[in-house]
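1. pasting the structure only:
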């Protein structure tokens, strides 16, 4: 058995440490460790959770990857594109892509008796992933689009519906411009109402039957505006987008959700920076406290150090003994920090107590993402880093001689 490990455990767990002068300092060190772990766990879990939640919202609503004409302009209206592509309806060359759907956009104006609003009609077909869209629905249902007939049911955002005073089963007229001729209009029925908490979508997007867009643009049933692709893991969008670009014709463009919403994506990266900064600060606080604890323990047990050296213990053995001692002191703080931190995160995860202003954060509830490997790495990393850093203050043990230490008062 390792002597330093065994002896440090005896000291740390022995009753003689309960009532000495260093007990207060030890408790302060343990509290600092616990607070450091709590703050780090909450920061990582909520920060990563927010990043994933916002990315998933952006991607799930508008596709993880979009394939469109290379010459597509910045207009809200889609350019024409043949649906007869090698990657449709299944992108067999890339296993990470789990779904492909065709869509087409057409801008227009909704007019009611009291108000009007400019919107983009997003036409979707029978291949549209309505199950994924269920997360956004707050009222009603998604229209049951079929290939046999054109459907007049649509889904509006909560914001547009409120502004125009529309609700489920309401009807309205929407005007479209076609080939510089007189405006044409279509009457639609509100089948469902959604809320994404993302201004880019909630302000203008309305979903309905793609056949309306095809008719308005004088396209046949084999012509669409673009394709939306969904990958298995939202964190792989950029990598898979690059692979898609290598597997589509030269006249088509592959664009990931991160590129489509560059400003929002840059804002999301702030989470990663904040996570790193906060974890580093908390780790620094823990290290400073543990260094202070170790120095006080060394001063308090100077006579014991002298006796150990007198019995033949080397400087390195005594140093490792005190480093192990400090680690044993850390453990209660680590355990308490994990229990409290994970408890708070689980409460938020299942009861959603903390709310967020959606207009600022794109999400209405503080999300929690618990990643076991990351939690384990945080704890193990804290112990290892502290053990390495504590090597420096433990060097003062080498300066203690047996004769002076035994006479130390």
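-> Done, it's in. Here the structure is a predicted model, which means the values were calculated and not measured.

2. for the rest of this, base every contact and every neighbour count on C-alpha atoms.
-> Fine.

3. for the stretch 201-350 of the chain, what spans make up the strands?
-> Secondary structure of the stretch 201-350 of the chain, counting by DSSP state E, counting those that start in this stretch: strands at 205-209, 223-224, 226-231, 252-256.

4. so which of these gets nearest residue 12?
-> Using C-alpha to C-alpha as the criterion, the shortest distance between residue 12 and the strands of the stretch 201-350 of the chain is 51.5 Å, found for strand 226-231.

5. another structure for you, compare them:
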């Protein structure tokens, strides 16, 4: 098979490396050949970078959200505390696929720094600060250790701290107006905290809303019972099993206990990410389609410029099938070279972005300061196969035209 294709491959390589037109425009044909290869290169590089950024964006958003809310949240359908928390925690830890269980007490409170610096926040009590937030601590400590006067530590978002004019070590007052089941009216409860640390995830809706303290401090302020929690946050071995495990939990405990996956809790954010994942690659793919049509035009130009050579080859015994294969191979080689250069360019730019962050993003819109990159081997393979396939399809028309040329008329009129 290789021997049969040797002639076609040899001629195609000669055209690809040193294609020249007639004497009055020798360099033009070489130029448009480079343009065709460049078009494929740019299209492949743009598509791979778009895919890498979208995958990276999806991964980063998921990591930020699960950093706050784990993979599954188990809570009460009636918007009331879960009782028998110790028993439920033990039972959840023995569920298949569950790595860790974190009890959480969460209620809305008021935070006050002075007479005018007042804001509404969600107080989040847990045994320790979630690990993701520990990694994004920008000041202070991740511990809730009380100070010398017994005031518990509070960890807040940097944006909230800037709004209230707070820094590490400052004192704040929290007001809770949670109505207890035994009381008719809500009773105001007040407690003083000190700012132990500041975190920043660039998720503005989260950084400005959630403040963290110890489980005991939250229980005391909100007057939860000793065996009550708002919910349990579960981390799983595989997030893909979240929906299945959530349904198992609901079947095991029954109502009013419900289990929601992180994708259900933050449905809007994930819908926005999926929208970008579906639209951006589709739009960028048009570049490759345009490059394939550009290559079709280039091959037609090569046929017009090389019509005399085609006639000579046909008169020397080259069959129509051989001529067709020759231009088909030329199109495939153009696609292969452009794809290889495009993937190399995309990989180089992606590595530069990972190391230096050369593509900035507005944090208030995208929740991160630079475009994230997630390289996936399957993207490179799939883009290469599709691109070379499109180039091969685009080569069929010029190849058929070259095969149908009459050698006698071509030689006579060229």
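-> Perfect, thanks for sending it. Everything numeric here is computed off the predicted structure, so don't read it as measured data.

6. so can I have a markdown table of the strands of the stretch 201-350 of the first structure showing distance to residue 403 of the first structure?
-> Compiled in a markdown table, the strands of the stretch 201-350 of the first structure are given as follows (distance: least, C-alpha to C-alpha, whole Å):
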| stretch | distance to residue 403 of the first structure |
| --- | --- |
| strand 205-209 | 83 |
| strand 223-224 | 90 |
| strand 226-231 | 71 |
| strand 252-256 | 71 |
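
7. kindly reformat those as JSON lines containing mean neighbour count and distance to residue 89 of the first structure.
-> What follows is these, written out as JSON lines (neighbours: other C-alpha atoms under 10 Å; distance: least, C-alpha to C-alpha, whole Å):
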{"stretch": "strand 205-209", "mean neighbour count": "23", "distance to residue 89 of the first structure": "18"}
{"stretch": "strand 223-224", "mean neighbour count": "24", "distance to residue 89 of the first structure": "13"}
{"stretch": "strand 226-231", "mean neighbour count": "24", "distance to residue 89 of the first structure": "10"}
{"stretch": "strand 252-256", "mean neighbour count": "20", "distance to residue 89 of the first structure": "16"}
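
8. and these: which comes nearest residue 241 of the first structure?
-> Comparing these by their distance to residue 241 of the first structure (C-alpha to C-alpha), the top pick is strand 252-256, with 5.7 Å.

9. returning to that earlier point: how about the strands of the stretch 201-350 of the first structure, which one is nearest residue 333 of the first structure?
-> For the strands of the stretch 201-350 of the first structure, proximity to residue 333 of the first structure was assessed by C-alpha to C-alpha; strand 226-231 is nearest, at 40.9 Å.

10. average offset of that closest one relative to the second structure?
-> Averaged over the aligned pairs, strand 226-231 of the first structure sits 1.8 Å from the second structure after superposition, using mean C-alpha distance after the TM-score superposition for the first structure.

11. tell me the SS of the closest residue to residue 90 of the first structure other than its chain neighbours?
-> In space, not counting the residues next to it along the chain, residue 90 of the first structure is nearest to residue 100; the distance is 6.3 Å by C-alpha to C-alpha, 6 or more residues apart in numbering. The local conformation at residue 100 of the first structure, judged by DSSP: H, G, I helix; E, B strand; the rest coil, is strand.

12. ok, residue 100 of the first structure to residue 24 of the first structure distance?
-> When C-alpha to C-alpha, to the nearest Å is applied, the distance between residue 100 of the first structure and residue 24 of the first structure equals 62 Å.
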